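Visitor: got a predicted structure here, sequence first:
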Amino acid sequence: MNSPTPADARIAVIGAGPGGLTCARVLQRHGIAVTVYDRDPDRNSRNQGGSLDLHDDNGQIALREAGLLTEFFALARFEGQEMRRVDPAGNVIARHVPDEDETARPEIDRGQLRDLLLRSLPAGTVQWGRALDSVSGPADGARTLRFTDGTAVEADLVIGADGAFSRVRAAVSPATPHYTGVGFLEARFDDMETAHPELAELVGEGSAHAADGERGLFAQRNSGGHMRVYIMRRVPVDWIAAAGLRPEDTGAIRARLLREYADWSPRMLRMITDNDGPYVDRPILALPVPHTWETAPGVTLLGDAAHLMPPLGVGVNLAMLDASELALSLVRSATVDDAVRGYEKMMLPRSAGVARTLEGGAEFLLAVPGPDEALPGADRS
């Protein structure tokens, strides 16, 4: 079977995260039809997580291609580019204050970014409640997407934008994510200026990072007076169950954390004790480095489905750049197969290089930084 032209192809994107939606938006801007399938029942069915910093050399490039950069700047928190390094005693030992016109890495809540992208798509582009079960079909013909609700559709190109546990990945690669040995516990704080003024003063307008070599805390302000703190430790992936606890045992988990952070100051311990609501367990996973594959007709990957890495400021940015480049490759190529080959020729070496740089990067967040070491950025993607 000859590969169809992109204009005539049935293109299916799996996953309505920032990467999948960016790909759909850029394709539609150039008159190419696409359908996005997502497992969530609807766009509001779950919290989308914390804040993201979109970089001017990748994420913002993708938004420009999507025609949404001006709208992004209207929503972005430029003050969120402030970064602080704090020691376990609660002293601010390094600080980056953004210039008034600094636009390199403004922050936006993940939910706000997703809503911006969703608003840009015509109604019906995203089909909710469609959890993918498998991708099958001959390498030289249409692929069949089977969903857990028993339905199936055919597609000439399947784009896996479905994250760490991608169902599309198996069609091109046997790789699966592995645990890095570092786990995050996410803690949420609300009404910062009134309910948590001491923490608001400590963290500032952006983020604050502290570590002692074995454990760390990363606090980041979100919009609407909210903040998230990531409690970072070397732990077994099943440490909660191994301790005889459940994720909802907030008091018991807090008591355990206070024992582990006993040497930290009371000011810093507020990031562990004063959270509003339960903790969320987020083990840090990564794909093998490098993760590559032979081009397979009719299937490709982007974002975490292709190159899951530790959360050090690149995840969503690379996903959106992948998405934009794939869409533009489809716009500019004679056939779908040509477009996929051209895209993967750019994406795979780039992602492999970044992954090598960040391999073991979760450990970096626990290390005591040197006096001249750059302040960390993270994108909790």
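Guide: On my side now, so go ahead.
Visitor: can we go C-alpha only for contacts and neighbour counts from here?
Guide: OK.
Visitor: can you give me the helices in the stretch 51-200 of the chain?
Guide: Secondary structure of the stretch 51-200 of the chain (DSSP state H, counting those that start in this stretch): helices at 59-65, 69-75, 110-119, 192-195, 197-203.
Visitor: give the buried residues for the first one.
Guide: Of the residues in helix 59-65, those buried under the neighbour-count criterion (16 or more other C-alpha atoms under 10 Å) are 59, 60, 61, 62, 63, 64, 65.
Visitor: putting a second one here so we can go through both:
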Amino acid sequence: MNLTREARVAIVGGGLGGLVCARVLQLHGRSVTVFEREAAFDARPQGGTLDLHPNTGQAALRAAGLLDRFHALSRPEGQEWRKVDHITAAALEQEWPPGDEGAGEEDRPEIDRGHLRGLLLDSLAPGTVHWGRAVSKAAPLDDGTCRLVFADGVTEDFGLVVGADGAWSRVRPAVSEALPGYTGVTFVETGFDDSDVRHPDLAQLVGPGTLMTGSGSTLLFAQRNSNGHIRAYVAFRAPQDWHTAAGLNLDDTAATRAYLAERLDGWADGLRYAVLGGDHAFVHRPLFALPVPHVWEHVPGVTLLGDAAHLMPPLGVGANHALLDGADLAQALIGAERVDDAVRAYEGLMLPRSSELAKQCAEGLAHLVP
């Protein structure tokens, strides 16, 4: 019998969902190891800002005993959201202004993804995360356990393997043949450093939170991060090889700027600047998503959470539900006698929830970028 109290748990992927799962397990004295293919926490940029929702992301941090530390790092003022006219930059809508009465239980403070990941990493026992340990595959065994095969050929068996390794999960094939597909929408990102000093007009336009505008199949949004940094994204609907058809080399910053300048022709100068005046080279991010719904028949010894389980368009729920997945799985393991019972209970909760969310996100993306 694969008992939860005795089982060794391996979490593949050191992102938010996997780390909160490890934290909750350790709070209750359970054995867990996190395997992360990156060499160190700062091996790559950690991404932009997240708003954590009360009943998902914040609930997960509460289960992890980290909610107070989160609030100490978060930016409540980042909840402000502005929609402006793309031609005049005049305000059309505004939500969550600072001091808004009625925010209360709906508070969704912003936090930089890197700060949140650092908070979770610091909460774990030393040595929990094994950096530079890339996994090639997970192989369920007949006794209800699972074998991890690492990129260097080493194998190790665990009572449970949790695939928390993102969009292109190496664990997912153990339970599902599904692969992410291109959504038809691509993002192009740039950034502005020390914006209040170096880009004051843009900083004033964006404000403390998020600015959004759009026209037709082109959407622009800019988000305030900590330390005066602003990330700006232009999104548009196009074939995945749109740059080939346009004769554009994505590594050519000047050519990309010229392409985007033409796409934003007629837009307000301040909004064009948010895309064309960045301090950083453009980053191209085609959006992928798993099929909707993405479900699987239960396989003993292995399960998924976060983007590995339900990759969906980035409309503000993915990270929150990755965190909730991690906390739900850990609590199921703590509360059940057998690993298999715990995983079945978790999947019975997570799969219907994520299927509905993925459907809503697909519809939301189609509405935002028609």
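Guide: It's in. This structure is a prediction, so every number in the text was calculated from the model and none was measured.
Visitor: circling back: residue 127 of the first structure is nearest to which of the helices of the stretch 51-200 of the first structure?
Guide: Closest to residue 127 of the first structure of those is helix 110-119 (C-alpha to C-alpha; 11.8 Å).
Visitor: tally of neighbours for the nearest residue to residue 87 of the first structure once chain neighbours are set aside?
Guide: Excluding the flanking residues, the one nearest residue 87 of the first structure by C-alpha to C-alpha, 6 or more residues apart in numbering is residue 210, at 5.4 Å. For residue 210 of the first structure, the count of nearby residues is 27 (other C-alpha atoms under 10 Å).
Visitor: separation between the residue positioned nearest the centre of the second structure and residue 326 of the second structure?
Guide: Against the mean C-alpha coordinate of the second structure, by C-alpha atoms, centre = their mean, the closest residue is residue 319 at 4.1 Å. To residue 326 of the second structure, residue 319 of the second structure is 11 Å away according to C-alpha to C-alpha, to the nearest Å.
Visitor: shared neighbours of those two, anything?
Guide: Taking C-alpha atoms under 8 Å, 6 or more residues apart in numbering as the criterion, residue 319 of the second structure and residue 326 both touch 17, 306.
Visitor: residue contacts, residue 26 of the first structure?
Guide: Residue 26 of the first structure is in contact with 65, 66, 324, 327, 328, counting by C-alpha under 8 Å, 6+ apart.
Visitor: name the member of those with the most neighbours.
Guide: residue 324 (30 neighbours).
Visitor: quick one: map that one onto the second structure.
Guide: Residue 324 of the first structure maps onto residue 327 of the second structure when the alignment is built from TM-score structural alignment.
Visitor: helices or strands up against whichever strand or helix holds that match?
Guide: According to DSSP states H and E, residue 327 of the second structure maps onto helix 318-335. Secondary-structure packing of helix 318-335 of the second structure (3 or more C-alpha pairs under 8 Å, 6 or more residues apart in numbering; DSSP states H and E): helix 16-27, helix 57-63, helix 339-368.
Visitor: what's the matching range in the first structure for the shortest one?
Guide: Just to be clear, that refers to helix 57-63 of the second structure. Per the alignment by TM-score structural alignment, helix 57-63 of the second structure matches residues 59-65 in the first structure.
Visitor: to residue 46 of the second structure, which of the helices and strands packed on helix 318-335 of the second structure lies closest?
Guide: Taking C-alpha to C-alpha, helix 16-27 is the member of those nearest to residue 46 of the second structure, at 11.0 Å.
Visitor: that closest one: which residues count as buried?
Guide: Residues 16, 17, 18, 19, 20, 21, 22, 23, 24, 25, 26 are the ones in helix 16-27 of the second structure that count as buried (16+ other C-alpha under 10 Å).
Visitor: same check on stretch 116-125 of the first structure?
Guide: For stretch 116-125 of the first structure, by 16+ other C-alpha under 10 Å, it's 116, 117, 118, 120, 121, 125.
Visitor: residue contacts, the first one?
Guide: If I follow you right, that is residue 116 of the first structure. 71, 72.
Visitor: quick one: map it onto the second structure.
Guide: Per TM-score structural alignment, residue 116 of the first structure is aligned with residue 119.
Visitor: ok so, going back, what's the closest of the buried residues of helix 59-65 of the first structure to residue 269 of the first structure?
Guide: Proximity of the buried residues of helix 59-65 of the first structure to residue 269 of the first structure (C-alpha to C-alpha) peaks at residue 59, which lies at 34.0 Å.
Visitor: can you give me the end-to-end distance of stretch 32-45 of the first structure?
Guide: 28 Å.
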